[in-house]
Each structure stands twice: as structure tokens, then as C-alpha cells.
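Chemist: When you get a sec, could you give me coordinates for this:
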Amino acid sequence: MGLGAVIVASLFIVKAVFIGVIVVAVVVGLWELTSRLDEKKGIKAPLIPLAVGGAAMVVAGYVRGAEGAWVATALTALAVLAWRMTEPPEGYLKDVTAGVFAAFYVPFLATFVAMMLKADDGAQRVLTFLVLTIVSDTGAYAIGWRFGSHKLAPRISPGKTREGLLGAVGFAMAAGALCMQFLIEDGTWWQGLLLGLAVAASATLGDLGESMIKRDLGIKDMGTLLPGHGGIMDRLDSLLPTAPVVWLLLVVFVGSG
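Modeler: I've put the predicted structure just below:
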């Protein structure tokens, strides 16, 4: 709760501080992901070019928008290919493939948060993104725990239920209507309903996607940085894929700002 309060406060004080928060989360997330890949699969995705490139991608997205993010992403991929050439060729293909995947999965998706923040009402947009994702996760847990009896994807995530998914949709749509009506300039409640529905879908898919990765690796959590919650990647699983969805819908509904 304290960490969340600091993060939200940075949104409304100095935007650059929040960009720093994103960069730190990206670098730690990349470290967790590459470490688990190495430990469990022997895949050595090069962390240094990923960390440097990932930070550059977030900053470029904030400073230069989508064009800057794409250029930084391409340069990061090239840096991964070149960096791995300094080691023996055995395993080159799997290492660089994992590196490029990591670049897209963590920092590239995070750049959409930075692009949201770039708008005049960027703080409100990012707050809407955070609130809807958290409310979706909370609704899924609360309704699933109380009423869940039908498994959603038992082979991927046994704890998830269809009732929980309905809870995520209901909670997120209600929060979306409120956020679009009262937080986003020129936003309307019906746009919030659509936004909430999209967030519930993307957050659920993101959670299931990371569950697939963890099952493939044979681990429960990506890290231990947050006691009781796992690692940073275990908190970013639903946020990362939701960021481009919220960014796109806000641009369609109210413009880029």
C-alpha cells in the first residue's frame, strides 16, 4: 500500500519521477525474467542490452511518442543480437529469441504507459489505467473466491473461474464508467463501460499468459522481491498487456491529448 501511494503521488508531482518508476520496474522485471529463464531452461538472454535498451524505450516513448518507442525497440533488438555474438555460437538462436521476446514483453508494453503520461491529462489517464486494472483483478478475486465453481482455464491457472471473470468484467466496467465520466476530459460513461470490458479481457489474458510462462518454467513466482506477492513481474502480469489497450482506446475516445 505504501509503495502504491508513492507511485500514485509521483504522477501528480513530477511526471519525470513516474517515468523513473516505470524504468525501475522494467529493469527489475527484465532481471527477474532473464534470471528465471537461465535457471530453469539454460536460456541466457543478455540482460545488459535489454536493461539499457528497455530504459531507452520507455524514455523514447515519453519524449517522442510511438515513433520513438518503435525506433528504440528496433535498436534494442539489434543490440541483443550483437551482444550475444561475443559468446560461443551454441544456443545463440534460443538466447536471442528469448531476448527479443523479453524486450517486447516488458519494456515495449510499458512504453504505452509513458505515452499515456505524455498527454496533457496524462496523470489522469495513467491513474485510470491503474485503477481499472487493479479493480479488475480485485473483482475477479472477490467474486471468484465467494462464488467461483466453474474453472476458466484449469490447465493454465486452476484458481481462475468463469464467475471470477464475470466479477472482473462487472467491477472494471463500473470503475471505467466512473473514471471516464469524472477523470478524463471529454470522456463519457458509456466509453468507460467499453474501456472496462476491454481491460477485464486484457488483464485476464495477461495473467493467464504469465501463468503459462511460469508453468513452462516450473515455478510459482517470478521473484521474491515483494514478500507474499512474488516478484515485480508477478505484479506486472495484468498491467503490461493492458497498457496498449487503454492507450489505444483513450486515443480513439478522446484523442492523444
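Chemist: Going by C-alpha atoms from here, please, whenever you check contacts or count neighbours.
Modeler: Noted.
Chemist: Just the buried residues of whichever strand or helix holds A198, please?
Modeler: Here A198, judged by DSSP states H and E, is contained in helix 189-217. Buried residues in helix 189-217, defined by neighbour count with 16 or more other Cα atoms under 10 Å: 189, 191-193, 195-211, 214, 217.
Chemist: State the next helix or strand along the chain beyond that helix.
Modeler: Of the helices and strands lying after helix 189-217 in sequence (DSSP H and E), the nearest is helix 232-236.
Chemist: ok, and the closest non-adjacent residue to L109?
Modeler: For L109, ignoring the flanking residues on the chain, the nearest one in space by Cα to Cα, 6 or more residues apart in numbering is L240 at 5.5 Å.
Chemist: Could you give the number of residues near the one you found?
Modeler: L240: 25 surrounding residues under other Cα atoms under 10 Å.
Chemist: Pretty sure it sits against T111.
Modeler: No: the criterion here is Cα atoms under 8 Å, and L240 misses it with T111 at 9.4 Å.
Chemist: and A123, what element?
Modeler: Here A123, judged by DSSP H and E, is contained in helix 122-147.
Chemist: Show me the contact partners of the helix or strand following that helix.
Modeler: As assigned by DSSP H and E, the chain's next helix or strand after helix 122-147 is strand 151-153. Residues outside strand 151-153 that contact it (Cα atoms under 8 Å, 6 or more residues apart in numbering) are 158-162, 165.
Chemist: Just the buried residues of strand 151-153, please?
Modeler: By neighbour count on 16+ other Cα under 10 Å, the buried set for strand 151-153 is 151-152.
Chemist: Show residues contacting stretch 235-246.
Modeler: Contacts of stretch 235-246 (Cα under 8 Å, 6+ apart): 105-106, 109-110, 112-113, 129-130, 133, 195, 198-199, 202-207, 209-210, 229.
Chemist: for that stretch, which positions count as buried?
Modeler: Of the residues in stretch 235-246, those buried by neighbour count under the rule 16+ other Cα under 10 Å are 235-246.
Chemist: Second chain to compare with the first, below:
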Amino acid sequence: MNKKEMEPSREGVSPPVPRPVKLQAEGISMRFDDLAVLEGISFSLAEREFLCLLGPSGCGKSTLLRILSGLLLPVSGRVLLDGEEITGRTGKVSYMHQRDLLLPWKTVLDNVAVPLVLKGYGWKEAREKARAHLEAFGLKGFEAYYPSQLSGGMRQRVALLRTYLYRNDVMLLDEPFGALDAITRERLQEWLLGVVERLSTSVLLVTHDVDEAILLADRILVLSPRPGRVVAAHPVPFPRPRTREHLLTTDYLSLKANILEELRTWSR
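Modeler: Next up, the predicted model:
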């Protein structure tokens, strides 16, 4: 048998169908007085894609999320959701801040139900809908707890579920694990991997942690120091479901080295 005969036949095999674009940034620039923060940011987030924005502190990552969520108007550029312009319009995507922003006087269940009430549901129906998601987010049995009774990791789970229920097709996460200790952070990263596998949602996560980006993302965009610009894009070559064992491979070491070199180069 020759080499050609050994190769699998590709007759009738169609190439992978690209996922439709869910969220798109076109030429986003931002200034605060004389300070240029973002410059010409353009990228897209596909349906069910996990995209990480990676860059040094102060490069405008959080500002970009606020623009994408409609909380800030850019100096120039626009934001589109499913092809419709949503620049400056809030309530179109979910946005989780760096801090969990839980209401200390409300229980876990009521904190989670808040976004549903804001959508127009009554409290009874909102609680019922929220309760149905508690187990998937590791919160079953904690319904009656108050935020002060929870660990940092549990508070972040509550905040993530609240974000998901507000708008479950696009989630913008601003360094959700940045304030946690190393062990809790690793546990939450692994938990998020499992949750995302079960949810039909598109996720855009901001981080400055290269390991976190490679572990979680389907694709990584590298931003330059301020003013932030997209200077590189990297598909992550690891299949899903994904584990930390992927971070022990030569592919991982090569990708991490390339990203770190890009960050060093643009920071000079």
C-alpha cells in the first residue's frame, strides 16, 4: 500500500462551518481628556466562543468592557450585537465587574434573582427561575446564606450566575478571579471550564494572567500598553473538554513564550 492509499479519503468531507459572529467591536477608540486609552480596537466574538483579552495593567481592558456593555460611549467606533449596532445601549450584554457587587442585605437566592426582577419578573417567579440554576453553579444549599457568610470563591459563583441570568448569550467578565488566592483561583478556573461546556454562551474574559488565558480561551487577543491596541491574536490549540494537563505540553510552553515575548516587546 502506498502513502496515498494510507491517507484517509476526504471525499464528501466538508470543511468546518465558521460560527456566526455574536459581538463585534469596530474601530473603538477612547480618550479621557488628553489621555488616549484605546486606539482603533477591532475584533469579533463568535457564538459559543471563549475569547480572552490579555494585556498589561492600565492598557484599557476594563474601559473596553464598559464600552462593549454600553456604560461608556467611545470617542469613535461602534459595537454590534448580532449585526445590530448597540453602541451606548445598556442591557444588551451581561457585564461582571472585578468586584462581585453583591447586595449584603439580600440572600444568595435574592441576589441571583435581582437581574430577573429587573427584566420584569415578579419576585416569586424570579426566585423560581434562579433556583433552577443553583446546582449547576455549585450553590445548591446556600440559598438562604448572606454574602458575608460566603467565601470569596462562593461570592464569585453567585456573581457569575447573576451575570448569566441577566443576559445568558454574551458574558463580559472583568478579571473575575483576580482578587482570589492562588488555590481558590485555580479551583474557580476549573469550575468555570466545566460550566462553560454546559452553557450555550459567548464569553469575553479580561485578564493579565497568561496561564489563565491559555487554560480558558479558544482564542487570545494581546493588547499593547496604553493606548490599548490589538497587536496579536492566538488560537489556543487545545481541544475541549480541557484540563490543566494541557499546560504541561510543549504546545503550551511555546504559546506562552510567544505571548510573553509579545508583551515584553510592546512594553519596551
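Chemist: Just the TM-score for the two chains, thanks.
Modeler: Superposed pair, TM-score by TM-score structural alignment, normalised by the length of the first structure: 0.29. Supporting alignment: 125 aligned residues with a Cα RMSD of 6.0 Å.
Chemist: quick one: W247 of the first structure and P241 of the first structure, what's the gap?
Modeler: 11 Å (Cα to Cα, to the nearest Å).
Chemist: same check, this time on W145 of the first structure
Modeler: 24 Å.
Chemist: Kindly reformat the contacts of strand 151-153 of the first structure as TSV containing secondary structure and distance to A172 of the first structure.
Modeler: Output for those, formatted as TSV (DSSP: H, G, I helix; E, B strand; the rest coil; distance: Cα to Cα, whole Å):
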residue	secondary structure	distance to A172 of the first structure
P158	strand	22
G159	strand	20
K160	strand	17
T161	strand	16
R162	helix	15
L165	helix	10
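Chemist: Selecting buried members of those in PyMOL, what would you type?
Modeler: PyMOL command restricting the contacts of strand 151-153 of the first structure to the buried ones, with burial defined by 16+ other Cα under 10 Å:
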select buried, resi 159+160+161+162+165
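Chemist: can you pull out the strands in the second structure?
Modeler: 21-32, 35-46, 50-54, 76-81, 84-85, 94-96, 170-174, 202-207, 219-223, 230-235 (DSSP state E).
Chemist: Out of those strands, which is closest to T184 of the second structure?
Modeler: For the strands of the second structure, the distance to T184 of the second structure is smallest for strand 202-207, at 16.3 Å, taking Cα to Cα.
Chemist: which helices and strands does that closest one pack with?
Modeler: On a contact count with 3 or more Cα pairs under 8 Å, 6 or more residues apart in numbering; DSSP states H and E, strand 202-207 of the second structure meets strand 35-46, strand 50-54, strand 170-174.
Chemist: Compile those into CSV and extend it with columns for distance to R131 of the second structure and mean neighbour count.
Modeler: Converted to CSV, those look like this (distance: least, Cα to Cα, whole Å; neighbours: other Cα atoms under 10 Å):
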stretch, distance to R131 of the second structure, mean neighbour count
strand 35-46, 29, 18
strand 50-54, 26, 24
strand 170-174, 20, 23
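Chemist: can I get the ones you listed in a markdown table with distance to V117 of the second structure?
Modeler: Shown next, in a markdown table, are these (distance: least, Cα to Cα, whole Å):
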| stretch | distance to V117 of the second structure |
| --- | --- |
| strand 35-46 | 28 |
| strand 50-54 | 28 |
| strand 170-174 | 19 |
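Chemist: Between those strands, which one is closest to L253 of the second structure.
Modeler: strand 50-54 (16.8 Å).
Chemist: tell me how far the lengthiest helix in the first structure is from the chain's mean position?
Modeler: Longest helix of the first structure, by residue count under DSSP state H: helix 47-84. Distance, stretch centre to chain centre, for helix 47-84 of the first structure: 16 Å (Cα atoms, centre = their mean, to the nearest Å).
Chemist: what's the following helix or strand after it?
Modeler: Taking DSSP H and E as the definition, the helix or strand right after helix 47-84 of the first structure is helix 92-103.
Chemist: The following helix or strand past that next one relative to helix 47-84, how many degrees between them?
Modeler: Per DSSP H and E, helix 92-103 of the first structure leads on to helix 109-118 as the next helix or strand towards the C-terminus. Angle, helix 109-118 of the first structure to helix 47-84, by axes from the mean of the first three to the mean of the last three Cα atoms, to 10 degrees: 130 degrees.
Chemist: so what's the residue lying closest to A79 of the first structure once chain neighbours are set aside up against?
Modeler: Distances taken as Cα to Cα, 6+ apart place P49 nearest to A79 of the first structure, at 5.9 Å, with adjacent residues excluded. By Cα under 8 Å, 6+ apart, P49 of the first structure lies in contact with 76, 79-80, 83.
Chemist: one more time with 7 Å
Modeler: Contacts of P49 of the first structure were listed using Cα atoms under 7 Å, 6 or more residues apart in numbering, and they are 76, 79-80.
Chemist: quick one on the thing from earlier: could you check the angle the helix holding A198 of the first structure makes with helix 122-147?
Modeler: Using the same axes, to 10 degrees, helix 189-217 of the first structure lies at 70 degrees relative to helix 122-147.
Chemist: which other helices and strands contact helix 189-217 of the first structure?
Modeler: helix 122-147, helix 162-182, helix 239-254 (3 or more Cα pairs under 7 Å, 6 or more residues apart in numbering; DSSP states H and E).
Chemist: now the shortest one, how far from the centre of its chain.
Modeler: Average the C-alpha atoms of helix 239-254 of the first structure, do the same for its chain, and the two points are 12 Å apart (Cα atoms, centre = their mean).
Chemist: cool, and the longest one?
Modeler: Taking Cα atoms, centre = their mean, the mean C-alpha location of helix 122-147 of the first structure is offset from the chain mean by 13 Å.
Chemist: Lovely, talk soon.
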